[in-house]
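[1] Got a predicted structure here, sequence first:
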Amino acid sequence: MANLTRWSPFKSLSRFEQNAPFDDIFRGFGLRPQWSELEAPDVRIDVSENDGAYRVKAEMPGVDKNDIDVSINGNQVAISAEIKRESKKKDDERDICTERYYGQVYRSFSLPDEVDSGKASAHYEGGVLTLELPKQKSSSARKLTVS
């Protein structure tokens, strides 16, 4: 399987966030450039296969397993999740810096072979979602007679 690189036009803008002098200009005004809001984090995956199945491991830290949705349609796999923000704060607390992402994440991809969705399974532990996706048995080939 070929290696694919995901490109995002906003990725280069996030470099400005690391530029401390630029950030210091806005610190006294209570304003801060929010370049990171333009881009949701990537759902990074590893895909491996054997003769009978694919195994997909997806990094999804900070996600509750009940908030993860996986759908399979033929050879198309889609993973989506909602990362929720904890809103428990004391009355005298205020945010100084907020960099963690909250919201929806989504990733879809195609596999070379169709997946038997009836036998597929998913397991989530330690921030990693593991999918076991058995390959669909090829339907019996038959020869057609041309009349």
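    Looks like it came in fine. Residues are numbered from 1 along each chain as shown.
[2] From here on, just use CA atoms for contacts and neighbour counts.
    Fine.
[3] ok, which stretches of the protein are strands?
    45-49, 53-59, 68-73, 76-83, 103-110, 121-125, 128-134 (DSSP state E).
[4] what's the most buried one of those?
    Among the strands of the chain, strand 128-134 has the highest mean neighbour count (mean count of other Cα atoms under 10 Å), at a mean of 20.
[5] residues making contact with that one?
    52-61, 115-117, 119-124 (Cα atoms under 8 Å, 6 or more residues apart in numbering).
[6] Can you get me the centre-to-centre distance for it and its chain?
    A distance of 13 Å separates the centroid of the chain from that of strand 128-134, by Cα atoms, centre = their mean, to the nearest Å.
[7] mind listing what the residue positioned nearest the centre of the chain touches?
    What sits nearest the mean C-alpha location of the chain, by Cα atoms, centre = their mean, is Val43, with 2.3 Å. Taking Cα under 8 Å, 6+ apart, we find Val43 in contact with Ala58, Glu59, Met60, Val105, Tyr106, Arg107.
[8] putting a second one here so we can go through both:
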Amino acid sequence: MSLIPRDSWSDFNRLFNNAFPSIRPRFEAEFFSPRVDVVEKENAFEIIADLPGVAKEDVTVTCHNGTLTIEAQTKKEQDKKEGDQMIHRERYHGKMVRSFSLGDNINDKEIFAEFNNGELHVNIPKMEAQSENARTITIN
């Protein structure tokens, strides 16, 4: 199982964090993916995603054709009063997506997820190791 994120925006985004701080908020608003940790355990892989400000009902985890996708949505709160002016904005509002190629040694029917205090834990059980012994094929 590779569990390597399918996007490279995280590295590209880090490049801009310090180099171009004035355009960073606009860049992140268009290309945002949640920060994740991927942990390999004895019997499973675990993906831990930070989803600050996201409600549980606004999180979706899907597995299709060997790809696990985490989608989340935050809503912009309009608590601004008349006459208020936004001076600086860094908080992200909108849709977040992150995808992972799972490989073929996982049990996709047993994947489960838990969400608590803005942190998503996705548990991906491993399958029994397949025999890697070479076998001779009879040619007719």
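    Arrived safely. Keep in mind the model is a prediction, meaning the values are calculated, not measured.
[9] Can you pull the TM-score for these?
    The TM-score (TM-score structural alignment, normalised by the length of structure 2) is 0.71; 132 aligned residues with a Cα RMSD of 3.4 Å.
[10] could you dump the strands of structure 1 to TSV with distance to Arg27 of structure 1?
    Formatted as TSV, those follow (distance: least, Cα to Cα, whole Å):
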stretch	distance to Arg27 of structure 1
strand 45-49	37
strand 53-59	33
strand 68-73	37
strand 76-83	28
strand 103-110	26
strand 121-125	39
strand 128-134	36
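[11] Tell me which of those strands lies nearest to Phe26 of structure 1.
    With Cα to Cα as the measure, strand 103-110 is the member of the strands of structure 1 nearest Phe26 of structure 1 (25.6 Å).
[12] Tell me the mean distance between the closest one and structure 2 once they are aligned.
    Average distance, strand 103-110 of structure 1 versus aligned residues of structure 2 after superposition (mean Cα distance after the TM-score superposition for structure 1): 1.4 Å.
[13] And the contacts of that strand?
    Here strand 103-110 of structure 1 makes contact (Cα under 8 Å, 6+ apart) with 40-43, 75-84.
[14] So which of these is the closest to Gln136 of structure 1?
    Asn75 (9.3 Å).
[15] Let me know whether that closest one touches Pro112 as I believe.
    Yes - counting by Cα atoms under 8 Å, Asn75 of structure 1 touches Pro112, with 6.8 Å between them.
[16] which of the contacts of Val43 of structure 1 are also in contact in structure 2?
    Retained in structure 2 by both residues aligned by TM-score structural alignment, their matches' Cα atoms under 8 Å are the following of those: Ala58, Glu59, Met60, Val105, Tyr106, Arg107.
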